[in-house]
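Novice: predicted model and sequence follow; I will ask about them next.
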Amino acid sequence: MPQIDWPLEQLKTYRGKSPKPADWQAYWDRALKELEAADPACTYEKDPVTVPGVECGHLWFTGVGGARVHAQLMRPTGFAGPRPAVLLFHGYEGHSHDWYEKLPFAQSGIAVAALDVRGQAGLSQDTLQITGSTFRGHIVRGVDEQDPDKLFFRNVYLDTVQLARIVAGLEFVDESRMASVGFSQGGALAIACAALSGQMGRTVAGYPFLADFCRVRELDYPNPAYDELKLYFRLRDPRHEKENGFFERLGYLDTQWMAEKLTAPVLFYTGLADMICPPSCQFAVYNRITAPKRQVIYPDYGHELLPGAWQEILLWLLEWAAGGQTP
């Protein structure tokens, strides 16, 4: 198999090198209080798409900063009683995609809410106003602000929590059977949602993004997803005089610190040939999870569709929703 990172045995013990801010917990406690004070002002409208056994519609809510945020919502019909629910999160710069992709969940009796991340290719609004670089990518948005609450992904993480709370309150959803699922950026958001909301009974994270930024920069793989880290130093800090503060600030967003907060079972996917989200950064996240967990490794696969993964995810969640306890 290809080796683009450390050997597997070394990866299994790696716990990251990026710093965790001393006030990490206080930072997110403050953020959640801000969210508590926000009126989500939810609205819902049906979509013209008609699918047997499923109602398709659009959920809108107001997130922090006043942005109107969109999620696709699929309600299973023809089932008795409240249904389990899956919150789906998409990859970087993407959107919630077609209804078709979510049908296996919805037609199996699982409600689906798929978030459009602010400022990316979906319908959600981005209202963040900052100084500093907005040339490429969202990771560094707000990193130069005096106020750490101006980080772009802080608002996105809070959107995942808001969505979880809204879905939990729907009359057709069983709030005790909710799961968060995603790959890449979606994997990071699935973990953040579970960590910050405390409402997820299961989490699926595939090759999560936004993890161990120092290691990402050290490896310097040629890829567009993390290119903005290199550009930040080239364009705004060519002598790396602000490097320590830069990585300290990004520590509020680092998926590995979110992973420490997980309490419910986690299914985790890793490709050892991944040159977008490096294997060592993925293991930095996985190795900090103390909840029941299982990692599925694809030695020859990178940042791509992993054969059999989505079928496994569906069956795992269906077993759990029906009362199974397999981690």
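Specialist: Good, I have the coordinates. Numbering: from 1, shown residues only.

Novice: going by C-alpha atoms from here, please, whenever you check contacts or count neighbours.
Specialist: OK.

Novice: where's the closest residue to residue 78 other than its chain neighbours relative to residue 85, distance?
Specialist: Of all residues not flanking residue 78 in the chain, residue 53 sits nearest, at 6.4 Å (C-alpha to C-alpha, 6 or more residues apart in numbering). According to C-alpha to C-alpha, to the nearest Å, residue 53 and residue 85 sit 15 Å apart.

Novice: those two - which one has more neighbours?
Specialist: A side-by-side neighbour count of residue 53 and residue 85, using other C-alpha atoms under 10 Å, places residue 85 first with 31 against 17.

Novice: now for the host helix or strand of that one, which elements pack on it?
Specialist: For residue 85, the enclosing helix or strand under DSSP states H and E is strand 83-89. If you count contacts as 3 or more C-alpha pairs under 8 Å, 6 or more residues apart in numbering; DSSP states H and E, strand 83-89 packs onto strand 111-115, strand 173-183, helix 185-197.

Novice: chain center to that strand, what's the gap?
Specialist: Here strand 83-89 is found 13 Å from its chain centre; the criterion is C-alpha atoms, centre = their mean, to the nearest Å.

Novice: part of a helix, is residue 285?
Specialist: Yes. Assessed with DSSP: H, G, I helix; E, B strand; the rest coil, residue 285 lies in a helix.

Novice: quick check: closest non-adjacent residue to it.
Specialist: With C-alpha to C-alpha, 6+ apart, the residue lying closest to residue 285 is residue 256, at 4.2 Å.

Novice: next: residue 138.
Specialist: Spatial nearest neighbour of residue 138, excluding adjacent residues (C-alpha to C-alpha, 6+ apart): residue 152 at 6.5 Å.

Novice: okay, now the one to match up with it:
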Amino acid sequence: MNKLQSKEMLAMPPAVDLSLEQLRVYKPELTKQDDFDDFWEESIKESKKYPINGELIPYDYPVKEVKVYNAYYNGFKGARINGWYILPLEADKNNKVPVLIHYHGYTGDKGYIQEYLKWVIQGYAVFAVNVRGQGGQTPDPAIYSQGGITGWMTLGILDKYEYYYRNVYMDCVRAVDFVCEKEEIDTEKIGILGASQGGGLTIAVAALDKRPKFAMPVFPYLCHFKRAMEMYQEGPYREFFEYFRRFDPEMKTEDKVFQTLSYFDGMNLATKITCPVLMAITLRDVICPPSTMFAAYNHMTCAKELKIYPHHGHEALPFHDEAMIEFARRFMK
């Protein structure tokens, strides 16, 4: 094997999905229902009925160059959403700062304060939101008319109005409402980001709210559900298989399940995004198959950039931070 052949092999994508050449042009047919836009307009209108009732509780953090708060606001249908709200020391109504809203991965939480200091030292505020019912301090008060598999993917799966992620997507949009009420925030400079589930939520918020100036999803989950289940190897897409095994072994409700999911599919939502997007995709990802992420990216018509990491999977990408820092500065400074 000569050096050229060796280099070519290193550049090749791993065999967990389609070839990179195929992925770059992978653009499956959308699964949008006829009332897709009406459904989301109705959901947003309903969401606006609830006052935010934002609350900030000071948190004693040993780094005195930042101000830290346990934040609370009313999410969809009054759910009380928790998160970290972190500010540069100089931020106030006379010195407004840009803000980054961070959404976390499946089963996770708002994380540790030090994770966000890399942004705060640059002059950004950060709002890290806990997803309802998962690993943080935000309960899920919603009532579902049927049972589901352990986890959250199948809660309310037979009714688009009842489905768990309708609540979550609206909670995440209302995080934008929360920061826009803050006098120290420059509301013309809002960015959104997250990885895995957080990446899927970033796509959803960018699609449903025009206030964010850019979005940075990292290996986004919740995209192209049909393909994700066909390609399933590891991760929470397993919940759908367990749902059918336990409640519907003949899969009589399969069409209804995928109809519900179509409203929450990042591939369908991606078509509504108008702000610039920086997406990261890893080609060894067996939790969020690369083709599902390319399906969303390739349907975006906004200004967009893509970082591809051929030899990484569903894992931390600390080196990608530099790309995000550079991208954010274009819109925030």
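Specialist: Perfect, thanks for sending it. Quick caveat: nothing in here was measured; it's all calculated off a predicted structure.

Novice: next, the TM-score between them, please.
Specialist: The TM-score (TM-score structural alignment, normalised by the length of structure 1) is 0.94; 319 aligned residues with a C-alpha RMSD of 1.4 Å.

Novice: trace the residue nearest to residue 285 of structure 1 over to structure 2, please.
Specialist: Taking TM-score structural alignment, the alignment pairs residue 256 of structure 1 with residue 267 from structure 2.

Novice: superpose on structure 2 and give me the mean offset of the strand holding residue 85 of structure 1.
Specialist: Compared with structure 2 after fitting, strand 83-89 of structure 1 deviates on average by 0.5 Å (mean C-alpha distance after the TM-score superposition for structure 1).

Novice: what's that strand aligned against in structure 2?
Specialist: Residue span in structure 2 matched to strand 83-89 of structure 1, by TM-score structural alignment: 97-103.

Novice: ok, and what's touching that stretch?
Specialist: With contacts defined as C-alpha atoms under 8 Å, 6 or more residues apart in numbering, stretch 97-103 of structure 2 is touched by 91, 110, 123-131, 172, 175-176, 179, 184-195, 197-199, 201-202, 332.

Novice: any of those buried? List them.
Specialist: Among the contacts of stretch 97-103 of structure 2, those classed as buried by 16 or more other C-alpha atoms under 10 Å are 91, 110, 123-131, 172, 175-176, 179, 184-187, 189-195, 197-199, 201-202, 332.

Novice: what range does stretch 296-309 of structure 2 cover in structure 1?
Specialist: Against structure 1, stretch 296-309 of structure 2 falls on residues 285-298 (TM-score structural alignment).

Novice: now the strand holding residue 85 of structure 1 against strand 111-115, angle please.
Specialist: 20 degrees (axes from the mean of the first three to the mean of the last three C-alpha atoms, to 10 degrees).

Novice: so what does whichever helix or strand comes after strand 83-89 of structure 1 touch, helix or strand wise?
Specialist: Downstream of strand 83-89 of structure 1, the first helix or strand assigned by DSSP H and E is helix 103-106. Using 3+ C-alpha pairs under 8 Å, 6+ apart, the elements in contact with helix 103-106 of structure 1 are strand 68-76, strand 111-115.

Novice: export these to CSV and tack on distance to residue 23 of structure 1?
Specialist: CSV is the format used below for these (distance: least, C-alpha to C-alpha, whole Å):
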stretch, distance to residue 23 of structure 1
strand 68-76, 28
strand 111-115, 28
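
Novice: could you report the distance from the residue of structure 1 most remote from its centre to residue 232 of structure 1?
Specialist: Distance from the centre of structure 1 peaks at residue 239, with 32.3 Å (C-alpha atoms, centre = their mean). For residue 239 of structure 1, the distance to residue 232 of structure 1 (C-alpha to C-alpha) stands at 11 Å.

Novice: which position in structure 2 aligns with residue 107 of structure 1?
Specialist: Under TM-score structural alignment, residue 107 of structure 1 pairs with residue 121 in structure 2.

Novice: go on, residue 6 of structure 1?
Specialist: Residue 6 of structure 1 maps onto residue 18 in structure 2, by TM-score structural alignment.

Novice: right, and residue 262 of structure 2 touches residue 35 too?
Specialist: No. If you go by C-alpha atoms under 8 Å, residue 262 of structure 2 and residue 35 don't touch, sitting 11.0 Å apart.

Novice: helix or strand for the equivalent of residue 165 of structure 1 over in structure 2, which one?
Specialist: Correspondence of residue 165 of structure 1 to structure 2, assessed by TM-score structural alignment: residue 177. For residue 177 of structure 2, the element it lies in under DSSP H and E is helix 164-180.
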